[in-house]
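Engineer: here's my sequence, what's the structure:
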Amino acid sequence: MNRPAAALPRLTTPVLAQVLERRVMGLVIGAAALVHLVLMRFDLPAWPCVVRSAVGIPCPGCGLSRALTALLHGQWRDALHLHAFAPVILGGLVLISGMALLPEAARRRGIEAVARFERRTGLTALLLVTLVGYWLTRLLFFRTAFIDSTR
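Structural biologist: The predicted structure follows:
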């Protein structure tokens, strides 16, 4: 019976809070996302999917760049059709970038609040598991439509 109880703390370990702890990482993530989305917006060559290039199948995040671009243009239906996690990822990017820009005292309070929330709810772990499930569902049951939508 100890196994499930031992696994529970792992699910509620603050993942996002650990990313927020690293200000430089937050700035790099925000800048990289912004550059990538600007390249996509102007139909310029953007970074290709490493997983798809190496293995030949779309990764769990394939379609997110176009979905985020559609979302930023207010095209919610198109964004959700391309990738259901687009609003969640956009929220995460805004949170990570915004926290990196806050003064240290406010940033500290924000990180502590996020860590408490993650420990209490396990939401970040749940979202990551759900993302993998979403990817597998698309890959196994909607393969053709999924692969076509990521080209």
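
Engineer: going forward, measure contacts and count neighbours with C-alpha atoms only.
Structural biologist: Fine.

Engineer: so which residue is smack in the middle of this structure?
Structural biologist: By CA atoms, centre = their mean, the mean C-alpha position of the chain lies nearest to residue 89, the distance being 3.9 Å.

Engineer: now do that residue against residue 16, distance only.
Structural biologist: As for residue 89, its distance to residue 16 is 12 Å (criterion: CA to CA, to the nearest Å).

Engineer: would you do the same for the sequence below? I want to compare the two.
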Amino acid sequence: MRFQLSSQKLSTQALQWRYFSLSCVSSPLVGAYLLGHTSASFGWKCLILSATGIPCPSCGMTRAFVEIARGNLRESLSYHGLGIGIFVGFLLLTIHLCIEILTRRYLSSSLHDWLFKHKIGLLGWFMIVLFGYHGIRLAVFFTTGELTLNQAFI
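Structural biologist: Next up, the predicted model:
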């Protein structure tokens, strides 16, 4: 894979967008580290799960990220099967944004160019994978008795 810093400098607006994006993308990583390595606890529960009894597509992702931060990859997979891939994606995007902010230049790579060119397709495929996984997960929960319709709609 080829990486290249552009000779073109980032505009002020582009730089501000990079800072905003960096804060959004790195927050789950920092939060997972803090929850995994301090005595802090995460007291929130999923609103969809609390209201309906049915887990949302991202239920378990926070616990998966915390386990990844602790180095427990197998445990992470038990919470959410897509957690490791999404964590790695956030990590790579954080590194990419940091390089652009520090150099104040656009960073491109063959992967970055391909993703930018196919961003709608990539988002569509991500949603298909996420909701496909969610459907399989709900079917397994229903089959094992962890989720029953009586529980879900009380």
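
Engineer: could I get the TM-score for this pair?
Structural biologist: After superposition, the two chains reach a TM-score (TM-score structural alignment, normalised by the length of structure 1) of 0.63; 127 aligned residues with a CA RMSD of 3.3 Å.

Engineer: hmm, back to that, now check structure 2 for the residue matching the residue nearest to the centre of structure 1.
Structural biologist: In structure 2, the residue paired with residue 89 of structure 1 is residue 86, using TM-score structural alignment.

Engineer: so which bits of the one helix or strand its match maps to are buried?
Structural biologist: Per DSSP states H and E, residue 86 of structure 2 falls inside helix 83-103. Of all the residues in helix 83-103 of structure 2, those buried under the rule 16 or more other CA atoms under 10 Å are 83-84, 87, 90-91, 93-94, 96-97, 100-101.

Engineer: corresponding residue for residue 29 of structure 1 in structure 2?
Structural biologist: Aligning on TM-score structural alignment places residue 29 of structure 1 opposite residue 25 in structure 2.

Engineer: can I assume its match sits in a helix?
Structural biologist: Yes: counting by DSSP: H, G, I helix; E, B strand; the rest coil, residue 25 of structure 2 falls inside a helix.

Engineer: was I right about residue 138 of structure 1 contacting residue 148?
Structural biologist: No: applying CA atoms under 8 Å as the test, residue 138 of structure 1 and residue 148 come out as separate, 11.4 Å apart.

Engineer: and these two? which has more neighbours close in?
Structural biologist: Legend: neighbour count by other CA atoms under 10 Å for residue 138 of structure 1 and residue 148, higher for residue 138 (17 against 8).

Engineer: how close does that one get to residue 83 of structure 1?
Structural biologist: Using CA to CA, residue 138 of structure 1 is found at 10 Å from residue 83 of structure 1.

Engineer: what's the answer for residue 7 of structure 1, then?
Structural biologist: Applying CA to CA, the value for residue 7 of structure 1 to residue 83 of structure 1 is 30 Å.

Engineer: when these two are compared, which one has more neighbours?
Structural biologist: More neighbours surround residue 83 than the other of residue 7 of structure 1 and residue 83, with 23 against 10 (other CA under 10 Å).

Engineer: how about the contacts made by that one?
Structural biologist: Taking CA atoms under 8 Å, 6 or more residues apart in numbering, we find residue 83 of structure 1 in contact with 61-64, 67.

Engineer: rerun that using 10 Å as the cut-off
Structural biologist: Residue 83 of structure 1 is in contact with 60-68, 134-135, 146, 149-150, counting by CA atoms under 10 Å, 6 or more residues apart in numbering.

Engineer: are any of these buried, and which?
Structural biologist: By 16+ other CA under 10 Å, these give 60-68, 135, 146, 150 as buried.

Engineer: in structure 1, which spans are strands?
Structural biologist: For structure 1, no strands turn up when DSSP state E is the criterion.

Engineer: how far off centre is stretch 16-35 of structure 2?
Structural biologist: Mean-position distance between stretch 16-35 of structure 2 and its chain equals 11 Å (CA atoms, centre = their mean, to the nearest Å).

Engineer: do stretch 119-127 of structure 1 as well
Structural biologist: On the basis of CA atoms, centre = their mean, stretch 119-127 of structure 1 sits 14 Å off its chain's mean C-alpha point.
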